[in-house]
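1. Have a look at this fold, sequence not included:
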């Protein structure tokens, strides 16, 4: 009888196994940055599309209502936004809901909104929609926008505000409030943006065609970041406050360029100063009246222009260009780095 010789099977040695693991780790390390770049490119493209949709909505609103919506409604009669506990009204993002396929949501509070626009400021029922997350108002690059803001602002349905990442441009000066019914009286303010604070009815800003510097060279909307803490009101779509759904008084003081890392940069009631994370903030005041465009995209922020186009502003843009792009009526030709 013939005996069958058994063959011994040779397995991997420990050294060979470690080499394979090392090669796999190197490959993953090489691929990860590429995957991250693809993911960020997709997020930035989605953000760009959101701003285009907002531009279309604002154009439609302006055509229907003979003027852009107010960035925020300050019923206190002051030139700046009121404290969070103050009597403020619905903002631009609420007013354009019917133009971004959110008519059903808008209809829930349309009576309250109408009362506000007609001067009956005691009706705060419009706040009820502030807890809803609106996909068009969300940039996928900002992971902090998944946590609602719990800052107590007083009034109906207060304390639970959904996040958002887009702001109306009030301009780089703090002098942009309309204290009367005539908009023409404010056209000499060199830093006025296309969407303003307004303090009483009728609530109407420029039409697109009335922007003195032209719609293609004037920022209409842009990105903002959600607060890093639940009590930070920055990045709240329905809240008519600087930093929440509007930017203003930037390109001056300590809030100069997009995504600056200055301590105490934004002046926002109840915020937390986080300059190392690009969210510097001064909270000692009792009102929110200064904020700049911010994003988590690499190197800059997306902004929507008055003509409906979207630009990417570099963090290193010149201060002069940033000021003039934000101003709707500076009357000066743009510097070369702004074209």
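-> That came in fine, so what should we check first? A quick note: this is a predicted structure, and the numbers were derived from the prediction, not measured.
2. only C-alpha atoms for contact and neighbour calcs from this point on.
-> Fine.
3. who's in contact with residue 226?
-> Going by Cα atoms under 8 Å, 6 or more residues apart in numbering, residue 226 touches 142, 144, 145, 163, 164, 165, 232, 233, 234, 235, 236.
4. try residue 277
-> Contacts of residue 277 were listed using Cα under 8 Å, 6+ apart, and they are residue 261.
5. could you pull out the helices for this protein?
-> 14-65, 92-95, 103-108, 110-117, 319-326 (DSSP state H).
6. of all these, which lies closest to residue 6?
-> Relative to residue 6, the nearest member of the helices of the chain by Cα to Cα is helix 14-65, separated by 24.2 Å.
7. Quick check, central residue of the protein?
-> residue 166 (2.4 Å; Cα atoms, centre = their mean).
8. structure B:
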């Protein structure tokens, strides 16, 4: 009896392979979308945890932490202050001279490197690419959340006809360029007080209408955006729209302009474009996760009306708006 052998022909194999390829092509975007949805959810949860940490700090000290220290850029930002409230008390206890002045150690000092070289999961958005712009044997990390410095610039003064109307965090208020005293000898005669801590009760616009914090993107290579251990990258302003096409203005640091993700920047600080940074993310659909001063978290579209967005940055502007 003659036996016949059943087998696929070459044509049939090619058809099956083609079908599998089509199915993979159809499924891959769905898988990627599901993964991004999970990353965005994690980012929203991180934003919520940051809001809770700020409120726990405020409950303890009856005011929010300063955006920067008394003398500016380099002795620890709000990020150091909230470490005990994101389950990092041991790191907080290691950090020396938080908010202090020269000649004490700065954030980059050897004694503080074990802290600032750590990556904090609560402050890292999984949708972004981690970066550590300051190198060496213990590179200093960047992160993905910054606090609200108001509706103008980091200098918190009138800008191009827009009045500064208060903010829940203060930075380089009244400055025109500097980071703070350049050395120990300049501390005694330094005229300004940076990073003044604000009371929750000072937010007369209402805590549900005033932004507390939002997302930023970590720069690539030696770009200092997202470098929130440093005062120059510790905040954002609503003078720039979410994911703005206008450049971030970095003072005293390096930036690397990018088209993807969209991260325009300049180091040329001018009177009409002083030190400022926008809130940015890579989330699909365009927009950023934000937490307001009452603790509620909202995803805000890049298409939000600019006047509404600018008003969200003020704590004492008296504006009436709805962002729902």
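-> Okay, I see it. Owing to the predicted nature of the structure, the values given are computational and were not obtained by experimental measurement.
9. rewinding a little: redo the helices of structure 1 as TSV? Include distance to residue 269 of structure 1 and mean neighbour count.
-> Formatted as TSV, the helices of structure 1 follow (distance: least, Cα to Cα, whole Å; neighbours: other Cα atoms under 10 Å):
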stretch	distance to residue 269 of structure 1	mean neighbour count
helix 14-65	27	15
helix 92-95	20	24
helix 103-108	28	14
helix 110-117	24	19
helix 319-326	23	23
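10. of all these, which lies closest to residue 135 of structure 1?
-> helix 14-65 (8.7 Å).
11. Where in structure 2 does that closest one fall?
-> Aligned by TM-score structural alignment, helix 14-65 of structure 1 corresponds to residues 10-61 of structure 2.
12. so how far does that stretch sit from its counterpart in structure 1?
-> Superposed on structure 1, stretch 10-61 of structure 2 shows a mean distance to its aligned partners of 1.1 Å (mean Cα distance after the TM-score superposition for structure 1).
13. now that stretch, how far from the centre of its chain.
-> How far stretch 10-61 of structure 2 lies from its chain's middle: 21 Å, per Cα atoms, centre = their mean, to the nearest Å.
14. Stretch 44-62 of structure 2 now?
-> Mean-position distance between stretch 44-62 of structure 2 and its chain equals 15 Å (Cα atoms, centre = their mean).
15. got a list of what residue 59 of structure 1 touches?
-> Shown in contact with residue 59 of structure 1 (Cα under 8 Å, 6+ apart): 68, 208.
16. rerun that using 6 Å as the cut-off
-> By Cα atoms under 6 Å, 6 or more residues apart in numbering, no residues touch residue 59 of structure 1.
17. repeat for residue 313 of structure 1
-> Residue 313 of structure 1 neighbours (Cα under 6 Å, 6+ apart): 300, 301.
18. Can you find the partner of it in structure 2?
-> Per TM-score structural alignment, the equivalent position to residue 313 of structure 1 in structure 2 is residue 300.
19. rewinding a little: just among the contacts of residue 226 of structure 1, which is most surrounded?
-> Within the contacts of residue 226 of structure 1, most neighbours by other Cα atoms under 10 Å means residue 234, with 35 neighbours.
20. Please name the nearest non-neighbouring residue to it.
-> residue 244 (4.2 Å; Cα to Cα, 6 or more residues apart in numbering).
21. wait, isn't that neighbour in contact with residue 238?
-> No. Contact criterion Cα atoms under 6 Å: residue 244 of structure 1 and residue 238 do not qualify, at 7.9 Å.
22. could you pull out the strands for the stretch 151-300 of structure 1?
-> With DSSP state E, counting those that start in this stretch as the criterion, the stretch 151-300 of structure 1 has strands at 166-169, 197-198, 219-223, 246-247, 266-267, 281-282, 300-305.
23. so the fifth one matches what in structure 2?
-> Right, strand 266-267 of structure 1. With TM-score structural alignment as the criterion, strand 266-267 of structure 1 aligns to 248-249.
24. Quick check: residue 137 of structure 2 vs residue 113 of structure 2, distance?
-> From residue 137 of structure 2 across to residue 113 of structure 2, the span is 10 Å (Cα to Cα, to the nearest Å).
25. Which one of the two is surrounded by more residues?
-> Per other Cα under 10 Å, whichever of residue 137 of structure 2 and residue 113 has more neighbours is residue 113, with 18 against 8.
26. And residue 221 of structure 1? What does it align with in structure 2?
-> So, by TM-score structural alignment, residue 221 of structure 1 is matched to residue 213.
27. hang on, the earlier thing: quick one: which of the helices of structure 1 is nearest residue 332 of structure 1?
-> helix 319-326 (7.7 Å).
28. Relative to residue 79 of structure 2, how far out is the residue lying closest to residue 72 of structure 2 once chain neighbours are set aside?
-> Once flanking residues are discounted, residue 72 of structure 2 sits nearest to residue 180: 4.8 Å by Cα to Cα, 6+ apart. According to Cα to Cα, residue 180 of structure 2 stands 18 Å off from residue 79 of structure 2.
29. ok, now residue 65 of structure 2?
-> Distance, residue 65 of structure 2 to residue 79 of structure 2, by Cα to Cα: 9 Å.
30. Next: residue 255 of structure 2.
-> For residue 255 of structure 2, the distance to residue 79 of structure 2 - Cα to Cα - is 21 Å.
31. now swap in residue 292 of structure 2 and tell me
-> Residue 292 of structure 2 sits 17 Å away from residue 79 of structure 2, going by Cα to Cα.
32. returning to that earlier point: and for the match of strand 266-267 of structure 1, what's in contact with it?
-> 265, 266, 267, 275, 276, 277.
33. go with 7 Å
-> Under the criterion Cα atoms under 7 Å, 6 or more residues apart in numbering, residues 264, 265, 266, 267, 268, 269, 274, 275, 276, 277, 278 lie in contact with stretch 248-249 of structure 2.
34. picking that back up, with respect to residue 209 of structure 1, which of the helices of structure 1 lies nearest?
-> Residue 209 of structure 1 lies closest to helix 14-65 among the helices of structure 1, at 9.8 Å (Cα to Cα).
35. what's the angle between the closest one and strand 300-305?
-> Orientation check (axes from the mean of the first three to the mean of the last three Cα atoms, to 10 degrees): helix 14-65 of structure 1 against strand 300-305 gives 20 degrees.
36. Could you tell me the angle between helix 14-65 of structure 1 and strand 219-223?
-> Per the same axes, to 10 degrees, the angle that helix 14-65 of structure 1 makes with strand 219-223 is 150 degrees.
37. Contact partners for residue 176 of structure 1?
-> Shown in contact with residue 176 of structure 1 (Cα under 7 Å, 6+ apart): 170, 192, 196, 197.
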